[in-house]
Structures are given as structure tokens and as C-alpha cells.
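Visitor: have a look; sequence and predicted model below, questions after that.
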Amino acid sequence: MDLLQALLSFAVVAGLLTLVPGIDTALVLRSSISRSRSFAFATALGINTGTMVWGIAAAVGVSALLAASELAYRALTLAGAGYMIWLGASLLWKSRATAPAAGLADVPGPALPGRQLFRGWLTGTGSNLLNPKVGVFYIATIPQFIPAGTPPLLMGVLLAGVHCVLGLAWSTFLIYGVGLASRWLKGAGSVKIIDRITGTVLVGFGLRLALEPSH
């Protein structure tokens, strides 16, 4: 298997993983619906920043430590679970308000201050980095796609880059798809429903992480 074959083969695996609905999809959709297009793209960039970090970490062996060390894996799992539950609970609590917070649904993307965009990026990055399953995925797959004689670090960067391109393409599709239906989706009632659904998904995902048996 040469370099091009390895990248194409990995693209098929990563593409299928990207299309499976999960926490990343929920965060991008929620950001696009209740915030703005710019905030959603910042969140998507954060998610893919985490993907790149995990890919590099797997290539240099950090993720291998997670896969081998029960304590390290469990600590990261609990941290990630706590983060997901906190995010979800915050959304559920906010959805109890009689009206959506001012400036969330109707602020144009370019007008968002840098601090808000950074918050979106940080949310996406945190949700990805605190999900040990991403690290385990990379440590399980990257060795299978490293051609003989190719530096592991370089291959880790390239494979994670492929995953990021696919992830950004899917996020772009979701964000612009929401834009086409924005009149309905950005109504006060719809935002509440989306916040409750996303919050429930986040809390459920966090509880599942916290309660799952040790690997």
C-alpha cells in the first residue's frame, strides 16, 4: 500500500465515521441554529482542531498510553463526561427561559466579536479533546494506514488532515442546510426545542461515558 492508497482508504473509514450522528454533529447544528453561521464555523474548526491533536498524539504514542493505561483512560473519560454533562445541563437550563437570550439567533456572523468566536472554537475543541474514544479510534486505525518507510508522525498529520477536511465539508453542509431552513429553525420555539434535544444528547453522552465499563 502506497501513500495515496493509504490516504484514500482512510478517507473512506473517516468519511463513514463523520456521517454517523454524534456529539460533533449536535454541537454544530445547535451553534448554527441558536447562534450564527460564524459561531457554528468556529465550533466546527474547534472540533477539527481536536481531531488534528488526537491524530498527532496517536502518531507519537500519546494515545497508545491512553489505550494501555487504565488510570489515564478513566481520568480522561470522567473529565470528558463531566464536561459533556455540564454543557448539556447548561442548555437545558437556558431552554427554561421564556424567551431566547438576546443576540443569539439574530446576530449576523461577521458582527460577532472575537471573544464569542473563540468561545465557539473552545467548545468544539474541548468536546473533542475530552472524548477518549477519538484517541482510541486513532490509535486503532493509524497503524493500519502507515505505508512501509513512511514516518509515523507525518502519516498521523496527513491522516488527521484528511479527517479534518471531511469533517469541515460535512459541517459546512450542515451549517448551510440550516441556513436554508433558518426562518423556521431560528424561531423562539424551535431554538428551545433544539436546545433541549442537544442538551439531552450531551447529558446522555456524558452519562454514558461516565458509566461505561473500563476498557
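Guide: That came through fine.
Visitor: only C-alpha atoms for contact and neighbour calcs from this point on.
Guide: Noted.
Visitor: next, count neighbours for Leu130.
Guide: 21 (other CA atoms under 10 Å).
Visitor: how about it: what's its closest non-neighbour residue?
Guide: Spatial nearest neighbour of Leu130, excluding adjacent residues (CA to CA, 6 or more residues apart in numbering): Gly80 at 4.3 Å.
Visitor: what strand or helix carries that neighbour?
Guide: If you go by DSSP states H and E, Gly80 is part of helix 70-94.
Visitor: who's sitting farthest from the centroid in this structure?
Guide: Gly149 (31.8 Å; CA atoms, centre = their mean).
Visitor: show me what contacts that residue?
Guide: Going by CA atoms under 8 Å, 6 or more residues apart in numbering, Gly149 touches no other residue.
Visitor: now it: how far from Met155?
Guide: 11 Å (CA to CA, to the nearest Å).
Visitor: run the chain-centre distance for stretch 57-77.
Guide: 19 Å (CA atoms, centre = their mean, to the nearest Å).
Visitor: start and end of that stretch, how far apart?
Guide: Across stretch 57-77, the terminal residues are separated by 17 Å (CA to CA).
Visitor: so what touches it?
Guide: 54, 130-132, 135-136, 138-139, 142, 152-153, 155-157, 209-210, 214-215.
Visitor: could you redo the last one with a cut-off of 7 Å?
Guide: Residues from elsewhere that reach stretch 57-77 (CA atoms under 7 Å, 6 or more residues apart in numbering): 130-132, 135-136, 138-139, 152-153, 156, 209-210.
Visitor: out of the residues you listed, list just those in helices.
Guide: Members of the contacts of stretch 57-77 lying in helices (criterion: DSSP state H): 132, 135-136, 138-139, 152-153, 156, 209-210.
Visitor: if we ignore the residues flanking it in sequence, what's nearest Ser32?
Guide: In space, Ser32 is closest to Ala40, 4.8 Å off (CA to CA, 6+ apart).
Visitor: put this beside the first:
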Amino acid sequence: MIDSSAVASVFSIYAAGVVIPGPNFVAVAHKAVSGRRSDTLALVAGIVTVNLFWATCAIFGIGMVFAIFPWLAVAIKLAGAAYLIWFGLRLVVSARAGDAAVHHVSKSPIFRGAFLQGIATNIANPKSIAFYAAVFSSATPAHVSTPTFFAMLVTVCVTATCWYGAVALVLSHSAIATAYRRMKAWIDRACGCVIVALGIRQAFR
């Protein structure tokens, strides 16, 4: 039997957390305005896949693992921060150089470049790791039945897909994409600086 109260608790916690802008949101927004809609949806699929992975870990007690091995949490946090800083700097440099690097990413075939970019962005996202290890895991019971476990994962999948999918569809609209092309260099620099700032912030928290 599905524990509806546990599923509702997970939904309320996750819905509140997923809409807070972070590296995932910036990556989806940038891909939506700079690349093809199909590639943006592939990036969203990568992000959702990692969300399911972290949700599974949280349900099975990843917070306890980090409590026992605090060095592991620090190592993951620093590695994720380093990736975000590298990714943000690449956007800034590519904006100055023309758009070669970002153009190359935006033309990657669906479920190859864009999907892997979504996975890399989310799995290296310290905000996601901290959220699932501390907040999400506290909302889940110590022991859940198999139906409840899958219901929680479906809740995470549907919520993340709807939110990031909506962002992707709205920002990939032709009018918005046209406006982006007129201000591409400035938007790329702004997105890059935001991601770098998020990486630095996470590294020193």
C-alpha cells in the first residue's frame, strides 16, 4: 500500500526546492535560448535522471552516509563546485571568442551531448546534493514499502519534468530565441558569471 502522507510530504518539499533557481535552471535557460528545443529537452532528461538517482539515494539514507563519512560530502562538494566554475568560465570565454564553444554544445545530437551535459550539470550540482542529503531525506520515512518508494520517484520525475520542461518550452520560443541572438554575448557572460558565482559560493560554504 502506498503511504500517501509520505508521498505528499515528498512532493511539497521537492516542489519548493526544485523551483529555486540554481545551476540546473541556468543550464536549462541557456540551452533553451541558444540551442534547439530537442536538445534542451534532452538536457532536461539528463537533469531529471540525476534527480531520480539522488532521490533514490536519499530514500535509502545518503544523509547517514555523509554523516559517517563527512570527507565524502566535502569531496563531492568541491568536485561539483570545480565543475560549475569551469562550465561558467567556458561560457564567459566563448562569449568573448564569438560563440564557438557554446555553438558546438548546442548542436550536439539529442541524448548525446545535451543529455550528458544535463547529467554532468546536475550530478556536480552541490545544491542538489545538499538538498537531497539534508532536506529531502528528512521528509522520507525511515522505512518505506516498495509501492511508496516508486510513488516517491514518480513524484520527483513528474515534478522535475514539468518544471524544467516548462522552462525549456517557454524560453525556446522563437521570439525569445530571436531576442537572445541580439544580446547573445551579454547573456552568455551573465549566465557564465552566475554559474561561476554559484560554484565559488558552494566551494566556500
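Guide: Received the coordinates, thanks. Please read these numbers as outputs of a predicted model, since none were measured by experiment.
Visitor: now the TM-score, please.
Guide: Once superposed, chain against chain, the TM-score is 0.84 (TM-score structural alignment, normalised by the length of structure 2); 201 aligned residues with a CA RMSD of 2.7 Å.
Visitor: JSON lines please, covering the ones in helices among the contacts of stretch 57-77 of structure 1 and showing neighbour count and distance to Val201 of structure 1.
Guide: Listed next are those as JSON lines, based on neighbours: other CA atoms under 10 Å; distance: CA to CA, whole Å:
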{"residue": "Pro132", "neighbour count": "23", "distance to Val201 of structure 1": "18"}
{"residue": "Gly135", "neighbour count": "27", "distance to Val201 of structure 1": "21"}
{"residue": "Val136", "neighbour count": "18", "distance to Val201 of structure 1": "22"}
{"residue": "Tyr138", "neighbour count": "22", "distance to Val201 of structure 1": "24"}
{"residue": "Ile139", "neighbour count": "25", "distance to Val201 of structure 1": "26"}
{"residue": "Pro152", "neighbour count": "20", "distance to Val201 of structure 1": "35"}
{"residue": "Leu153", "neighbour count": "17", "distance to Val201 of structure 1": "34"}
{"residue": "Gly156", "neighbour count": "26", "distance to Val201 of structure 1": "30"}
{"residue": "Leu209", "neighbour count": "24", "distance to Val201 of structure 1": "12"}
{"residue": "Ala210", "neighbour count": "19", "distance to Val201 of structure 1": "14"}
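Visitor: nearest to Trp170 of structure 1 among the residues you listed?
Guide: Tyr138 (19.5 Å; CA to CA).
Visitor: OK, contacts around the closest one?
Guide: Counted by CA under 7 Å, 6+ apart, Tyr138 of structure 1 has contacts 55, 58.
Visitor: just to revisit the earlier point, neighbours of the residue nearest to Leu130 of structure 1, how many?
Guide: Gly80 of structure 1: 24 surrounding residues under other CA under 10 Å.
Visitor: can you tell me how far it is from Glu212 of structure 1?
Guide: Distance, Gly80 of structure 1 to Glu212 of structure 1, by CA to CA: 13 Å.
Visitor: tell me, what residue is most central in structure 1?
Guide: The residue lying closest to the centre of structure 1 (CA atoms, centre = their mean) is Asp24, at 3.4 Å.
Visitor: which residue lines up with it in structure 2?
Guide: In structure 2, the residue paired with Asp24 of structure 1 according to TM-score structural alignment is Asn24.
Visitor: in contact with that match, which residues?
Guide: 121-122.
Visitor: if we go to 6 Å?
Guide: Listed by CA atoms under 6 Å, 6 or more residues apart in numbering, Asn24 of structure 2 has no contact partners.
Visitor: next SSE after the strand or helix carrying it?
Guide: Secondary-structure element containing Asn24 of structure 2, defined by DSSP H and E: helix 23-34. The helix or strand immediately downstream of helix 23-34 of structure 2 is helix 37-59, counting by DSSP H and E.
Visitor: check the mean deviation of whichever helix or strand comes after that next one from structure 1.
Guide: Next along the chain after helix 37-59 of structure 2, taking DSSP H and E as the criterion, comes helix 62-68. Following superposition, helix 62-68 of structure 2 is found to deviate from structure 1 by 3.0 Å on average (mean CA distance after the TM-score superposition for structure 1).
Visitor: which of the residues in helix 62-68 of structure 2 are buried?
Guide: Of the residues in helix 62-68 of structure 2, 62-63 count as buried by neighbour count, 16 or more other CA atoms under 10 Å.
Visitor: returning to that earlier point: may I see the buried residues of the helix holding Gly80 of structure 1?
Guide: 73-74, 76-89, 91-92, 94.
Visitor: cool, and stretch 205-215 of structure 1?
Guide: Judged by neighbour count (16+ other CA under 10 Å), stretch 205-215 of structure 1 contains these buried residues: 205-207, 209-210.
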